[in-house]
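*Asks:* curious how this folds, go ahead:
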Amino acid sequence: MKILVLANFGMGLYNFRKELLEELIKEDNEVYISLPDDEYVPKLKKIGCKFIDTHLERRGKNPLTDFKLLLDYVGIIKRVKPDIVLTYTIKPNVYGGIACAITKTPFITNITGLGTSVENKGLIQKITLMLYKLGLMKASCVFFQNLNNRRFFEDNRIVKSKTRLIPGSGVNLEQHKFEKYPMSDEKVRFLFIGRIMKAKGIEELFEAAKLVKENYPNVQFHLIGGIEENYNEEIDKLEKLGIIKYHGQQNDVHSFIKKSHATILPSYHEGLANVLLESASSGRPVLASGVPGCVETFDDGLTGFGFEVMSVESLVKAITKFVNLPYEQKKEMGIAGRTKMENEFDRNIVINAYLQEINTIMEDSNEFIREVS
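*Replies:* From the prediction side, this is the model:
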């Protein structure tokens, strides 16, 4: 069987879906991946994927460029002739879905989050929802990573096909193994992992870090992730003042999680936050904004603390509360987080859901062929 995967960049495909791709290849399927060329493509090729270089502007809003992407997808599907297509993130979901409808190819869509274009009300939201309605019209199944996203799509009548809730991308419990808690909390190290952009709550984090450092000079704030919006000057300034330490983009986040006491994510919206899953799986408490996609990943007061989204005051309170916890309680939070990941977020749950849906689609297709022949 031929399976085509449409995605917007290699990092997400490799870090969060590698195990699914490996399982599909292991079952003697030909797996094609369509995405822009990047440093993760050689790794994806190494596990057996066949790469199709596809130009895609993740944050671009040029309709001509997007129309060309649609034509590219139609051409790729006609050339590869896949039995089924898997799509991830907004543009592959929308234009890949339309291309599958045009070519009458079964496809499974994964809504990895609503994204800023949907979260922010206005003309862009209306256009995006209209496109989503077109893209998902013929989907065989639509996976959602949190209940609120599914309700939003159903309430707005964007999706009419079968839907299914999965625990995000799940977490690889072996790769993000449980790590012994740092020996001392004389210096409490908080870790932010994510794109440096407003929607990740980076401005609130900067302000909170300034306030916390005034009263708790032993607290450290470490940041990992590519800068996607203009925060270079602010980061340089805060680093010189000793308020934060920026480590840039990192391929190995686990080594940073291992050294931290807790992970912070003040995001405005998420599908389901992988960084929180990976941190909890490693035995680290999480502090996260109380939004869909974050709240599912922790039990407040047991495996971490929540705080109000876009509120510096609430974020400072959560950080201060954690800093003042006894060392053993911080450690127990991490242990409880690992248990939660084992019980609810094992990546194998996601892999099995995909295999079930793919098998169902192929059985239905074979049944249809028998009926018409």
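
*Asks:* rest of the way, CA atoms for contacts and neighbours
*Replies:* Fine.

*Asks:* would you list every one of the strands in the protein?
*Replies:* For the chain, strands defined by DSSP state E occupy the ranges 2-6, 30-35, 50-53, 84-88, 107-111, 141-144, 163-165, 188-193, 219-224, 245-246, 262-265, 286-289, 304-307.

*Asks:* looking at these, which is buried most?
*Replies:* Burial of the strands of the chain is given as mean neighbour count (mean count of other CA atoms under 10 Å); strand 286-289 ranks first at a mean of 28.

*Asks:* and the contacts of that one?
*Replies:* 262-268, 276, 279-280, 294-295, 298, 303-309, 318-319 (CA atoms under 8 Å, 6 or more residues apart in numbering).

*Asks:* how long is stretch 170-179 from one end to the other?
*Replies:* Distance across stretch 170-179, first residue to last, is 18 Å (CA to CA, to the nearest Å).

*Asks:* ok, stretch 243-262 next?
*Replies:* End to end - CA to CA - stretch 243-262 spans 17 Å.

*Asks:* can you point out the buried residues in it?
*Replies:* Within stretch 243-262, the residues scored as buried using 16 or more other CA atoms under 10 Å are 243-245, 249, 253-254, 256-262.

*Asks:* I have a second one here; can you model it like the first so I can compare?
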Amino acid sequence: MGNKKKLLFLVTEDWYFLSHRLSIALQARKEGFEVIVATRINKGLNELLSHGFKVVPIRMKRSGRSIVGELKTLIEIMGIYLREKPDIAHHVAVKPVLYGSLAALVSKKIKCINAIAGLGFVFSRNDNFRTRLLKKIFLAGYRLAFLSHSSHAIFQNKEDRSFFIKHKILTKKRAVLIPGSGVDISKFSEGPEPEGEIVVMLASRMIWDKGIGELVDATRILKSRGIGFKTVLVGIPDKENPNAVPLKILERWNREKIVEWWGFKKNMPEILRRSHIVVLPSYREGLPKGLIEAASCGKPIIAADVPGCREIVHAGKNGWLVPPQNREILADKMEELIKDSCLRKKMGRYSRQMAAKYFTDKIVINKTMRLYRIVLK
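*Replies:* Purely as a prediction, here's the structure:
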């Protein structure tokens, strides 16, 4: 690749980079890139430094609402780009894509790769005046982000890619489909079904848009039918998301034994293997990492019939797709899998096959590195 090229990741949170982009950054470093990570530091600094990355702390918040504060963030990112002079800026999620692309205009040499990790809560909400206005603002922002013809986008599902092309935000040639963050299938391995009570598990951030309310309601319906099982929620509320499930509600559900809330868990392969069925009745996704990991562990999956989930769940083969925000049908499909161990095992085997064929981290790394080489030509 000639002289050592600089690859800068702009990500809002250090934990998100470590969980979703670390394997790509490690491969880039192995292939001769100098890797810079510009992110808000929480607890991940030592781990980032241990991998040999240069770390640039930023103050960017996902939910910042102060115009002055947002302008300061944009100026801060511009300063970083002027100082670091990256060859490639890899922006991950909405705000880094918008702000990073604007900041990159300070130099014609910076090639932008914008990772669209789902269209976000604005596009998953029912239409009203506020959401229609927000959609227009977001679309205008994305058009601005892709003004430079040297910028490319990574999409996690076909529907988001088609949406951008349909709205003439960018051309097909600059819109690349890469299946999420990938999964290490040797780490997330399948095992025998656990003995004892059937466990239905949802593992994600605790926000309403993940369909947590619908899952709790479906659990109540099945308990009223006398079905024996337990529902487990794994994850913590996202304090910066306006739709976070309040801590007091999670604690109340726990006390009332409606569901078990396990909070944050680090060893997700082991946690997923303690489940029989994995559920995500989300309103919209990019490509949910939790479902890819569940598939890799050989679990049958019930998910909402929405973009992102459709890529992972093939209805009737490795699970069921249910209409979003429909607790009754969700309850019926949960009951079907709770009662049928043979169906669970059959669907679980198909999940594992799908993960190994389409969603490994090696596939994602190879496609991303290929894109880096293309933009540097």
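
*Asks:* need the TM-score from the superposition.
*Replies:* Once superposed, the chains reach a TM-score of 0.92 (TM-score structural alignment, normalised by the length of structure 1), with 360 aligned residues with a CA RMSD of 1.5 Å.

*Asks:* looking at the strands of structure 1, which is closest to Met130 of structure 1?
*Replies:* Across the strands of structure 1, Met130 of structure 1 has its closest neighbour in strand 107-111 (15.3 Å, CA to CA).

*Asks:* residues in structure 2 aligned with that closest one?
*Replies:* Mapping strand 107-111 of structure 1 onto structure 2 (TM-score structural alignment) gives residues 112-116.

*Asks:* got the contact list for that stretch?
*Replies:* Contacts of stretch 112-116 of structure 2 (CA under 8 Å, 6+ apart): 88-94, 97, 101, 104, 150-156, 286.

*Asks:* so how much does it differ from structure 1 once superposed?
*Replies:* Comparison of stretch 112-116 of structure 2 with structure 1 after fitting gives an average deviation of 0.8 Å (mean CA distance after the TM-score superposition for structure 1).

*Asks:* coming back round to it: would you mind putting the strands of structure 1 into a markdown table with distance to Leu355 of structure 1 alongside?
*Replies:* Output for the strands of structure 1, formatted as a markdown table (distance: least, CA to CA, whole Å):
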| stretch | distance to Leu355 of structure 1 |
| --- | --- |
| strand 2-6 | 12 |
| strand 30-35 | 14 |
| strand 50-53 | 20 |
| strand 84-88 | 12 |
| strand 107-111 | 11 |
| strand 141-144 | 12 |
| strand 163-165 | 13 |
| strand 188-193 | 30 |
| strand 219-224 | 33 |
| strand 245-246 | 40 |
| strand 262-265 | 31 |
| strand 286-289 | 31 |
| strand 304-307 | 33 |
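
*Asks:* mind listing the helices in the stretch 51-200 of structure 1 by residue range?
*Replies:* 63-80, 90-103, 116-119, 123-136, 147-155 (DSSP state H, counting those that start in this stretch).

*Asks:* what span of structure 2 is the longest one aligned with?
*Replies:* Residues 67-84 of structure 2 are matched to helix 63-80 of structure 1 when aligned by TM-score structural alignment.

*Asks:* what lines up with Asn359 of structure 1 in structure 2?
*Replies:* Using TM-score structural alignment, Asn359 of structure 1 pairs with Arg373 in structure 2.

*Asks:* which residues touch that match?
*Replies:* By CA under 8 Å, 6+ apart, Arg373 of structure 2 has no neighbours at all.

*Asks:* also Lys5 of structure 2?
*Replies:* Counting by CA under 8 Å, 6+ apart, Lys5 of structure 2 touches 32-34, 86-87.

*Asks:* among the strands of structure 1, which comes closest to Leu70 of structure 1?
*Replies:* Leu70 of structure 1 lies closest to strand 2-6 among these, at 11.5 Å (CA to CA).

*Asks:* mean shift of the closest one relative to structure 2?
*Replies:* In this overlay with structure 2, the average offset of strand 2-6 of structure 1 from its partner residues is 0.6 Å by mean CA distance after the TM-score superposition for structure 1.

*Asks:* so what corresponds to Ile90 of structure 1 in structure 2?
*Replies:* Using TM-score structural alignment, the partner of Ile90 of structure 1 in structure 2 is Val94.

*Asks:* so how far is Lys108 of structure 2 from the closest residue to that match other than its chain neighbours?
*Replies:* Nearest non-adjacent residue to Val94 of structure 2, counting by CA to CA, 6 or more residues apart in numbering: Ile116, 7.0 Å away. Ile116 of structure 2 sits at a distance of 22 Å from Lys108 of structure 2 (criterion: CA to CA).

*Asks:* which residues touch the residue most central in space within structure 2?
*Replies:* Nearest to the mean C-alpha position of structure 2, by CA atoms, centre = their mean, lies Pro288 at 4.9 Å. Shown in contact with Pro288 of structure 2 (CA under 8 Å, 6+ apart): 180, 308-309.
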